[in-house]
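Predicted model and sequence below, questions to follow.
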Amino acid sequence: MLKKKEKDEKEKQQEEKDYIQWLKGKRKGLEDKQVENELKPLHDYWNNPGLDEKEEFLKDYILNKRYLERDSQGNIEDSDLSEDEKLLEAQENFEHNYNFRFESEDNKTIKRYPRKIEGSMRRKNDARKRKR
């Protein structure tokens, strides 16, 4: 008889913004007191004025979603990948393609070839025989 109200996308986005603002220290409290009580130590630690430089970077990285930053072409930057990692990634792609080569779209039908292909066998030169 009673149903739990489902949140729409707008409400979820607003709740996420409120949550991030609370963690940054720009908001007093959250609507969900259970989440607020669970994350109170993190909130207090990140809003400590004597926060270490590395911890400040981590806070910025997580709250501002720096891990999702993309370059001008829309690709996630991999400039920090070494040549070995790039080579390893290329090898993994090749291995994946090789292992699943029979599962590609082309291989859903059985390929058939005719028994006699005109250009595959040497023809007998019957021209002299036919002239007689």
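That came through, no problem.

make it CA atoms for all contacts and neighbour counts henceforth
Noted.

any idea which helix or strand comes after the helix or strand harbouring residue 86?
Assignment of secondary structure by DSSP states H and E places residue 86 within helix 83-99. On the C-terminal side of helix 83-99, the closest following helix or strand by DSSP H and E is helix 127-131.

now for that following helix, which elements pack on it?
In terms of contact count using 3 or more C-alpha pairs under 8 Å, 6 or more residues apart in numbering; DSSP states H and E, helix 127-131 is assigned no packing partners among helices or strands.

Pull the residues that contact that helix.
Counting by C-alpha atoms under 8 Å, 6 or more residues apart in numbering, helix 127-131 has no neighbours from elsewhere in the structure.

Can you point out the buried residues in it?
Buried residues in helix 127-131, counted by 16 or more other C-alpha atoms under 10 Å: none are found.

Kindly report the same for stretch 11-30.
Taking 16+ other C-alpha under 10 Å as the criterion, stretch 11-30 shows 15, 18-24, 30 as buried.

Which ones among those residues map onto helices?
Filtering the buried residues of stretch 11-30 for membership in helices, criterion DSSP state H, returns 15, 18-24.

Output those residues in a markdown table; the columns should cover distance to residue 59.
Conversion of those to a markdown table gives the following (distance: C-alpha to C-alpha, whole Å):
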| residue | distance to residue 59 |
| --- | --- |
| 15 | 19 |
| 18 | 16 |
| 19 | 14 |
| 20 | 11 |
| 21 | 12 |
| 22 | 13 |
| 23 | 9 |
| 24 | 8 |
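
adding another structure so you can compare the two:
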Amino acid sequence: KSIKEITYHKKWSSEWLIRLGDGTDVSHAKMQAAINELWSFTGEMFEMGKVDKDALALGIGPDLSILKKEWDVIVSEIISRATLTKPSNNWMQTGGKSGNHSEYMGFLLSDLQYMQRAYPNLEW
């Protein structure tokens, strides 16, 4: 089921990135600004935390460096088709997997926990 879900989201997020990136001057500028703003958070997806290392050692988790290489190829192609540019800044946010978060994490958690707190035992 997760493969189907991932395929769906990859397809439609790619389509919208291409449509908006290669659309009007305004949509192109907004998409480029969004990529520039959020790019530094992409590196942490492939950072090997303790859980990732343990899962890899047990043979039940992937080597995230291999996934990163595949992800880079796919994302680079989509960004190119969208007539956008990958940011040249190589600095990446780090530390989230080891529990280092900014003050914004509290606000995010509050938003994410709203439904469960407002409606205890809520089920989808």
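Here it is on my side, so go on. Keep in mind it's a predicted model, so treat the numbers as computed, not measured.

Put one on top of the other, what's the TM-score?
After superposition, the two chains reach a TM-score (TM-score structural alignment, normalised by the length of structure 2) of 0.26; 52 aligned residues with a C-alpha RMSD of 4.5 Å.

re earlier: which two in the ones in helices among the buried residues of stretch 11-30 of structure 1 are spaced the farthest apart?
When these are compared pair by pair using C-alpha to C-alpha, the farthest-apart members prove to be 15 and 24, with a separation of 14.3 Å.

tell me which strands and helices the helix or strand containing residue 110 of structure 2 is in contact with?
Secondary-structure assignment from DSSP H and E places residue 110 of structure 2 in helix 104-118. Using 3+ C-alpha pairs under 8 Å, 6+ apart as the contact criterion, no helix or strand is in contact with helix 104-118 of structure 2.

Tell me the buried residues in it?
Buried residues in helix 104-118 of structure 2, counting neighbours by 16+ other C-alpha under 10 Å, are absent.

just to revisit the earlier point, from the buried residues of stretch 11-30 of structure 1, which single one is nearest residue 91 of structure 1?
When the buried residues of stretch 11-30 of structure 1 are compared for distance to residue 91 of structure 1 (C-alpha to C-alpha), residue 20 comes out closest, at 39.6 Å.

The nearest residue in space to that closest one that is not next to it in sequence: neighbour count?
Counting by C-alpha to C-alpha, 6 or more residues apart in numbering, residue 63 is the residue found nearest to residue 20 of structure 1 once chain neighbours are left out, at 6.3 Å. The local packing count at residue 63 of structure 1 equals 14, with neighbours defined by other C-alpha atoms under 10 Å.

doesn't residue 18 make contact with residue 63 of structure 1?
No: applying C-alpha atoms under 8 Å, one finds residue 63 of structure 1 not in contact with residue 18, separated by 11.7 Å.

For the longest helix seen in structure 2, name the packing helices and strands.
Of all the segments of type helix in structure 2, defined by DSSP H, the longest one is helix 2-21. Taking 3+ C-alpha pairs under 8 Å, 6+ apart as contact, the helices and strands that helix 2-21 of structure 2 lies on are helix 25-38, helix 64-81.

One more pass at 6 Å, please.
When contacts are defined as 3 or more C-alpha pairs under 6 Å, 6 or more residues apart in numbering; DSSP states H and E, helix 2-21 of structure 2 sits against helix 25-38.

In the helix it packs on, which residues are buried?
Of all the residues in helix 25-38 of structure 2, those buried under the rule 16+ other C-alpha under 10 Å are 28-29, 31-32, 35.

Need the residues you listed in CSV (columns: distance to residue 66 of structure 2).
Conversion of these to CSV gives the following (distance: C-alpha to C-alpha, whole Å):
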residue, distance to residue 66 of structure 2
28, 31
29, 32
31, 27
32, 27
35, 23
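
between those residues, which is closest to residue 16 of structure 2?
Closest to residue 16 of structure 2 out of the buried residues of helix 25-38 of structure 2 is residue 31 (10.0 Å), distances taken as C-alpha to C-alpha.

got a list of what the closest one touches?
Applying C-alpha atoms under 6 Å, 6 or more residues apart in numbering to residue 31 of structure 2 gives the contacts residue 21.
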